[in-house]
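> Structural data only, the sequence is not supplied:
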């Protein structure tokens, strides 16, 4: 019998930080767990990323109420993954925004993703019984749109495929701060199981071109100052490239998924084994890298059953 996923035994509560990264802009972080962001406008508040359940979302709301009593009117979801979106009902936001591509993925694979992630990472679904169902946006866009919170402009943009095909970033021009979702991580492994390795570097270049002063990444601590921002972008680039290249070499010679796993571990363990959720992500990252290298452009849908079958194959 195969051993359990690393994430299934990750049961320790993480320490929450709530960091101001610009005037009225905050990063909610928790030691490698999914981050959220907060944008305080003139009259209202925008939340970036909902968390996995309404109970976990309440932890974000509690932090918001430490700094403002303005109503939460907008919720922006950078992509479709269950751990990012299923807590949406807690905020009572009138507007829920996603990219067109992300909404299409909710329709195509949202339930399967929920079932899969719930099995993989039970701690992140604390209070799962309060989830009312899949989260659907009220508004979507293809490439870019702007939202005004009073005089504060917030730009939502799809810069390219990376962590998923529908990723967006959120830029606040008046403070030159960006919320990147899982396109950028900091001392945390990238989850690449639904990713696009060949595109990810170009999307990072597009983020880097903004020369922002701070980033709230998808996981890991807030990034303050250009030097820290650039370092996180480049370490993310290195992680993605170091995962894909060994798997692609194995696929090119007709090798097996297990051989790709061994090759990626040899390349990545020395550099990234101390990153948060590294062991959690690795099997899914290798499986997707192997698929992409064999010409599968659209990531195959993860299901609870497919997770188990893949993991058993990697155990030999």
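Looks like it arrived, so ask away. These figures come from a predicted structure and were not determined experimentally.

> can we go C-alpha only for contacts and neighbour counts from here?
Fine.

> and the end-to-end length of stretch 175-189?
Using CA to CA, to the nearest Å, one end of stretch 175-189 lies 28 Å from the other.

> Alongside the first one, take a look at this:
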């Protein structure tokens, strides 16, 4: 019996946790659904990743208003995926900030990604009709690194390397050693790697570890509130990426096709990672991208709703 396409059968809402990491940093998490980070400065608030629609953003804003009445001036996009960016208008920010690489990806594939993601995971796009027409466009971009000052509080926005996408951005509070990683790091949640760079991702995780965060807000999963928890999150993400990369490369080296490589990789990873959130959702996309990278496509191909369906039917029946 074939599996329901992507996560269309996932209809159960997840309870939200709003975790205080410091007087300035908070994590909005929901048991493996996409996380949002909040930084409260002296004179303004910054939101990292927006939720998927303006209606869903309202619950984040409600939590923010429980701790501060300062204006939400900045929204930071850790990367371009629709589930992270389409809620931006709900905050009415002065600026939406992203890396130049993320901007370029929005230009190249934003429309296709939007349609693809809404089709894969409808529960995460509650009240999708509230999303304004068109795409979410950054009003500020940077290359490599920039600082935003919220009064006397410095927030560094840094590209530490490619991993989840080529445009990944982390938000870093250097004085407090708190990091918001986006989907470069997950915790007890399966990394989505359909647009990833498997060969680069482990080094990028090393670059995160080199900052020595004492707390970290991952893209999915609970906030990591101690250095030991941070180490576990980094190690788990690294393990998944390297295990998948090794399994797929072995299948490619043996001359096997995508379908055979998928079945073998799924069987190899299921015992160790099958209990992680969205494992069955991610594996077809992840293996397909890893197979591409290991064969003909150094850069990720554009996912469309049609390509999603064709891939799913080929691998899952």
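Yes, it's here. The structure displayed is predicted, hence computed values, not measured ones.

> where does the TM-score land?
Once superposed, chain against chain, the TM-score is 0.98 (TM-score structural alignment, normalised by the length of structure 1); 316 aligned residues with a CA RMSD of 1.0 Å.

> I figured residue 101 of structure 2 hits residue 162, correct?
No - taking contacts as CA atoms under 8 Å, residue 101 of structure 2 lies outside contact range of residue 162: 10.1 Å.

> The longest helix that structure 1 contains against structure 2, how far on average?
As assigned by DSSP state H, the longest helix anywhere in structure 1 is helix 226-252. Aligned to structure 2 and superposed, helix 226-252 of structure 1 gives a mean residue distance of 0.9 Å (mean CA distance after the TM-score superposition for structure 1).

> can you tell me which residue is nearest the centre of structure 1?
By CA atoms, centre = their mean, structure 1 has its centre lying nearest to residue 182, at 3.2 Å.

> Quick check: closest non-adjacent residue to the aligned partner of it in structure 2.
Residue 182 of structure 1 maps onto residue 183 in structure 2, with residues paired by TM-score structural alignment. Counting by CA to CA, 6 or more residues apart in numbering, residue 219 is the residue found nearest to residue 183 of structure 2 once chain neighbours are left out, at 4.2 Å.

> does that neighbour sit in a helix or strand, and which one?
With secondary structure defined by DSSP states H and E, residue 219 of structure 2 is part of strand 215-220.

> Now that strand on structure 1. Mean distance?
Compared with structure 1 after the fit, strand 215-220 of structure 2 shows a mean deviation of 0.2 Å (mean CA distance after the TM-score superposition for structure 1).

> who touches the most far-flung residue of structure 1 relative to its centre in this structure?
Relative to the centre of structure 1, and counting by CA atoms, centre = their mean, the farthest-placed residue is residue 253 at 31.8 Å. Going by CA atoms under 8 Å, 6 or more residues apart in numbering, residue 253 of structure 1 touches no other residue.

> and the gap between it and residue 215 of structure 1?
Counting by CA to CA - residue 253 of structure 1 and residue 215 of structure 1 are separated by 40 Å.

> repeat for residue 261 of structure 1
Distance, residue 261 of structure 1 to residue 215 of structure 1, by CA to CA: 32 Å.

> Give me the more crowded residue out of the two.
Using other CA atoms under 10 Å as the criterion, residue 261 of structure 1 and residue 215 rank with residue 215 on top: 32 against 24.

> Stretch 263-277 of structure 1: which residues count as buried?
Using 16 or more other CA atoms under 10 Å as the test for burial, stretch 263-277 of structure 1 gives 263-265, 268, 272, 275-277.

> hmm, back to that, and the angle from the following helix or strand past the longest helix of structure 1 to helix 226-252?
Going down the chain from helix 226-252 of structure 1, the next helix or strand is helix 257-272, by DSSP H and E. Interaxial angle, helix 257-272 of structure 1 versus helix 226-252 (axes from the mean of the first three to the mean of the last three CA atoms, to 10 degrees): 160 degrees.

> After helix 257-272 of structure 1, heading C-terminal, what element do we hit next?
helix 278-293.

> mind checking how far that next one is from the chain centre?
15 Å (CA atoms, centre = their mean, to the nearest Å).

> which element follows it toward the C-terminus?
Downstream of helix 278-293 of structure 1, the next assigned helix or strand under DSSP H and E is helix 304-314.

> What count of nearby residues applies to residue 252 of structure 1?
For residue 252 of structure 1, the neighbour count with other CA under 10 Å is 12.

> cool, residue 92 of structure 2 as well?
A count of neighbours around residue 92 of structure 2, defined by other CA under 10 Å, yields 15.

> now residue 108 of structure 2
Residue 108 of structure 2 has 12 neighbours, counted by other CA under 10 Å.

> mind checking how far it is from residue 225 of structure 2?
Taken as CA to CA, the span from residue 108 of structure 2 to residue 225 of structure 2 is 37 Å.

> now do residue 155 of structure 2
19 Å.

> Neighbour count: those two, which is higher?
Higher neighbour count among residue 155 of structure 2 and residue 225: residue 155, with 22 against 18, using other CA under 10 Å.

> what about the equivalent of that one over in structure 1, helix or strand, and which?
For residue 155 of structure 2, the aligned residue in structure 1 is residue 154 (criterion: TM-score structural alignment). Assigned by DSSP H and E, residue 154 of structure 1 falls within strand 152-157.

> Please apply the same query to residue 35 of structure 1.
Residue 35 of structure 1 is part of strand 33-40 when elements are defined by DSSP H and E.

> now for that strand, which elements pack on it?
If contacts are counted by 3 or more CA pairs under 8 Å, 6 or more residues apart in numbering; DSSP states H and E, strand 33-40 of structure 1 sits against strand 25-30, strand 45-48, strand 214-217.

> related to what we said a few turns ago, could you check how far the match of residue 155 of structure 2 is from residue 177 of structure 1?
10 Å.

> Give me the common contacts of those two.
Joint contacts of residue 154 of structure 1 and residue 177 (CA under 8 Å, 6+ apart) are residue 171.

> buried residues in stretch 156-175 of structure 1?
By neighbour count on 16+ other CA under 10 Å, the buried set for stretch 156-175 of structure 1 is 156-172, 175.
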